[in-house]
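Asker: I'd like to go over a predicted model; first the sequence, then the structure.
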Amino acid sequence: MTDVIDRHEVERILADPAFRVPEADAATTRPADRFRARASRFVNGAAHDARRRRLEELLATLDSGALATAAAARTRAMAPAGADAVAVQVPVACLAAQLGFADADSTPDPVAVLADHYPAGGPSDAADAALVRLLTAAPPPGRGDRRDDAVLRVQLLVQAHVGTAALIMNALGHPAAADPDVPTAELLATVLRDAPPVRTTRRIAPDDHELVLHLGGPDREAPAGRPRIIAFGAGARACPAPGPALAIAVAVVDGLRAC
């Protein structure tokens, strides 16, 4: 396993389809591991491309303005519970509501359990139970829906939990958060550049060597102190939902900065 630190090289690898993601075991029978094998994140080639297109279709149904409004309202209501609770609960609940999950406010807890299992997989009764709970809450198939739409909706919740909560907490912990003259959007851009919420990702090189790609390292081709932002990835596997994620994060951080 080799660490790739420089952002220029990381971006090049992310954009090169010859570098693959480590694949989930498609033969597994454990529910949470089957979820990993049916999501877009842990497959390559045509299977990834088809699932990614469907994810983008589902995301196109979201209203970023409505997400921001809902996130602001939930943040005001939950603020007494503390920033950690707000960061974990609000983004997932807002997204779950727009994606049609029943009792959206109950989804963050099972999503958190599943998210802990998501990167590496492996036998987990807790993750299996969390997945079953989320699939049960997913909207029933409608006209034009596909077999794995519920799985892809759960994938969106899991990835929102992982990235958006960390982005919110990193922003609130940044020294500039205490300066009311710094707009929240500018604060988030600084955090995405200097302290990406997801620090690493993995790829398999054409020679089958595993690489750990660092999203927050130095950038040899950038002006001093201004490395490129690759927090959302690059190429065909870049994060499909930066718009909704930032709409929620801005609303939450705005609300918490005002407390």
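Answerer: Yep, that arrived. Just so you know, these numbers come straight off a predicted model, no measurement behind them.

Asker: rest of the way, CA atoms for contacts and neighbours
Answerer: Fine.

Asker: Show the contacting residues for T2.
Answerer: Applying C-alpha atoms under 8 Å, 6 or more residues apart in numbering to T2 gives the contacts H209, E210, L211, V212.

Asker: Now with 7 Å, please.
Answerer: By C-alpha atoms under 7 Å, 6 or more residues apart in numbering, the contact set of T2 is E210, L211, V212.

Asker: Point to the residue nearest the middle of the protein.
Answerer: Centroid check for the chain by C-alpha atoms, centre = their mean gives Q159 as the closest residue, at 3.0 Å.

Asker: and the longest helix seen in the chain, how far out from the chain's middle?
Answerer: The single longest helix within the chain, with elements called by DSSP state H, is helix 149-173. With C-alpha atoms, centre = their mean, to the nearest Å as the basis, helix 149-173 stands 4 Å off its chain's centre.

Asker: re the thing from before, nearest residue to the residue nearest to the centre of the chain in space, please, no chain neighbours.
Answerer: What sits nearest to Q159 in space, not counting adjacent residues and going by C-alpha to C-alpha, 6 or more residues apart in numbering, is A115, at 7.5 Å.

Asker: Quickly find the element holding L134.
Answerer: helix 125-137 (DSSP states H and E).

Asker: now that helix against helix 149-173, angle please.
Answerer: 110 degrees (axes from the mean of the first three to the mean of the last three C-alpha atoms, to 10 degrees).

Asker: State the helix or strand in which T29 lies.
Answerer: Using DSSP H and E, no helix or strand contains T29.

Asker: Adding secondary structure, write the contacts of T2 out as TSV.
Answerer: Output for those, formatted as TSV (DSSP: H, G, I helix; E, B strand; the rest coil):
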residue	secondary structure
E210	strand
L211	strand
V212	strand
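
Asker: need these in a markdown table with distance to A70 and neighbour count, can you?
Answerer: Formatted as a markdown table, these follow (distance: C-alpha to C-alpha, whole Å; neighbours: other C-alpha atoms under 10 Å):
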| residue | distance to A70 | neighbour count |
| --- | --- | --- |
| E210 | 41 | 18 |
| L211 | 39 | 19 |
| V212 | 36 | 16 |
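
Asker: Second structure for comparison follows:
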Amino acid sequence: MVITRHAEALAVLADTRYIPPPVRQDAPEGTLAWLRARTSRFSTGEAHARRRRRLEELLAAVDPDALRDAAEKETRERDGRWEGVPVTVLGHALGIHDAGLAAAVRAAAPGYLSGEETPEADAAVRDLLAIVTGADAVARITLLLQAHDATEGLIRNTLRRTRPGEAVTEALECTLKADPPLTVTRRLDRETGDEVRIDLVRANQDGEPHLTFGAGVRPCPAGRHATALAAGVVAGVHGR
């Protein structure tokens, strides 16, 4: 079933009966599939709650305004070559300064949402686990993968739609509503096994607030941080 109406999408997102499609739990340690099975995004129940709390704790220590300023500065210093800036800036805020971080995230990110398993992605995850160490390694890697995949998509779409001189905040809000980096989100009815697909673009156009960062029981915990990173990059590109 495909949902295109805003109210129906909100109802699904607020109902604990609907969960993310399950990911496999038997992958070898250090692979992309192993990582996905340990993230908040693809978890349910107590595991999801525990992993989400840790993400929120990590993000609470990161000031979105500082991220915006750092992203704008980094983009200007790169003369507008902004790819990799969100990961670098967020990595620094999370205490990670390894020069190989952005490349490893870039190699692992394509399969993070899709679930496509490749030797290259598995190798990148091993690189990330060598770079990002400690008890919070998976949580921090999760945030970095999101910063690459979703935040860079938001930046790319916003830059395509705007011109220098336009208000950055308004441009981002318009993009989040009309041209989000993730256009569809999926849920599984755990009572019937039926899959529900929410068409975010059409649902966003049907209501006032956008659903790009989710809603209900599983909203994105890093929406403010992602928007701040994107705003800094867009300002840096247009102001160079």
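Answerer: It's in. Here the structure is a predicted model, which is why all the values come from computation and not from measurement.

Asker: Provide the TM-score value for the superposition.
Answerer: Remark: TM-score between the superposed chains equals 0.92 [TM-score structural alignment, normalised by the length of the second structure]; 238 aligned residues with a C-alpha RMSD of 1.8 Å.

Asker: one step back: the residue nearest to Q159 of the first structure - how many residues pack around it?
Answerer: 20 (other C-alpha atoms under 10 Å).

Asker: counterpart of it in the second structure?
Answerer: In the second structure, the residue matched to A115 of the first structure (TM-score structural alignment) is A109.

Asker: show me what contacts its match?
Answerer: A109 of the second structure makes contacts with L145, H148, D149, as judged by C-alpha under 7 Å, 6+ apart.

Asker: The second one matches what in the first structure?
Answerer: Right, H148 of the second structure. So H148 of the second structure corresponds to H161, using TM-score structural alignment.

Asker: Next one: that match from I168 of the first structure, what distance?
Answerer: Between H161 of the first structure and I168 of the first structure the computed distance is 11 Å (C-alpha to C-alpha, to the nearest Å).

Asker: Would you mind listing the buried residues in stretch 82-89 of the second structure?
Answerer: By 16 or more other C-alpha atoms under 10 Å, the buried positions in stretch 82-89 of the second structure come out as W82, E83, G84, V85, P86, V87, T88, V89.

Asker: now the farthest one out in the second structure, which residue is it?
Answerer: T192 (28.6 Å).

Asker: in what helix or strand does the alignment partner in the first structure of that residue lie?
Answerer: Aligning on TM-score structural alignment places T192 of the second structure opposite D207 in the first structure. Taking DSSP H and E as the definition, D207 of the first structure sits outside all helices and strands.

Asker: separation between D207 of the first structure and A18 of the first structure?
Answerer: Counting by C-alpha to C-alpha, the gap from D207 of the first structure to A18 of the first structure is 10 Å.

Asker: Ok, V90 of the first structure next?
Answerer: For V90 of the first structure, the distance to A18 of the first structure - C-alpha to C-alpha - is 37 Å.

Asker: Now do the contacts for A47 of the second structure.
Answerer: Contacts of A47 of the second structure (C-alpha under 7 Å, 6+ apart): none.

Asker: Mean distance of whichever strand or helix holds it to its aligned residues in the first structure, please.
Answerer: Using DSSP H and E, the element containing A47 of the second structure is helix 45-60. Superposed on the first structure, helix 45-60 of the second structure shows a mean distance to its aligned partners of 0.7 Å (mean C-alpha distance after the TM-score superposition for the first structure).

Asker: How about the counterpart of D127 of the second structure in the first structure: what's its closest non-neighbour residue?
Answerer: Mapped onto the first structure by TM-score structural alignment, D127 of the second structure lines up with R133. Once flanking residues are discounted, R133 of the first structure sits nearest to P110: 7.3 Å by C-alpha to C-alpha, 6+ apart.

Asker: right, and the one you found touches D128 too?
Answerer: No - using C-alpha atoms under 7 Å, P110 of the first structure is not in contact with D128, being 9.8 Å away.

Asker: quick one: D179 of the first structure from P227 of the first structure, how far?
Answerer: In terms of C-alpha to C-alpha, D179 of the first structure sits 23 Å off from P227 of the first structure.

Asker: returning to that earlier point: could you check the angle the helix holding A47 of the second structure makes with helix 137-146?
Answerer: With the same axes, to 10 degrees as the basis, helix 45-60 of the second structure and helix 137-146 are set at 70 degrees to each other.

Asker: which is the next helix or strand following helix 45-60 of the second structure?
Answerer: Going down the chain from helix 45-60 of the second structure, the next helix or strand is helix 64-77, by DSSP H and E.

Asker: hmm, who's touching that following helix?
Answerer: 81-82, 85-86, 89, 224-225, 228-229, 231-233, 235-237, 240.

Asker: Just the residues contacting the helix or strand following it, thanks.
Answerer: Next along the chain after helix 64-77 of the second structure, taking DSSP H and E as the criterion, comes helix 85-93. Here helix 85-93 of the second structure makes contact (C-alpha under 7 Å, 6+ apart) with V62, L67, A70, A71, E74, T75, H97, A102, L144, A147, H148, L229.

Asker: how close does the aligned partner of the first one in the first structure get to R202 of the first structure?
Answerer: Taking TM-score structural alignment for the superposition, V62 of the second structure sits opposite L62 in the first structure. Between L62 of the first structure and R202 of the first structure the distance is 29 Å, computed by C-alpha to C-alpha.
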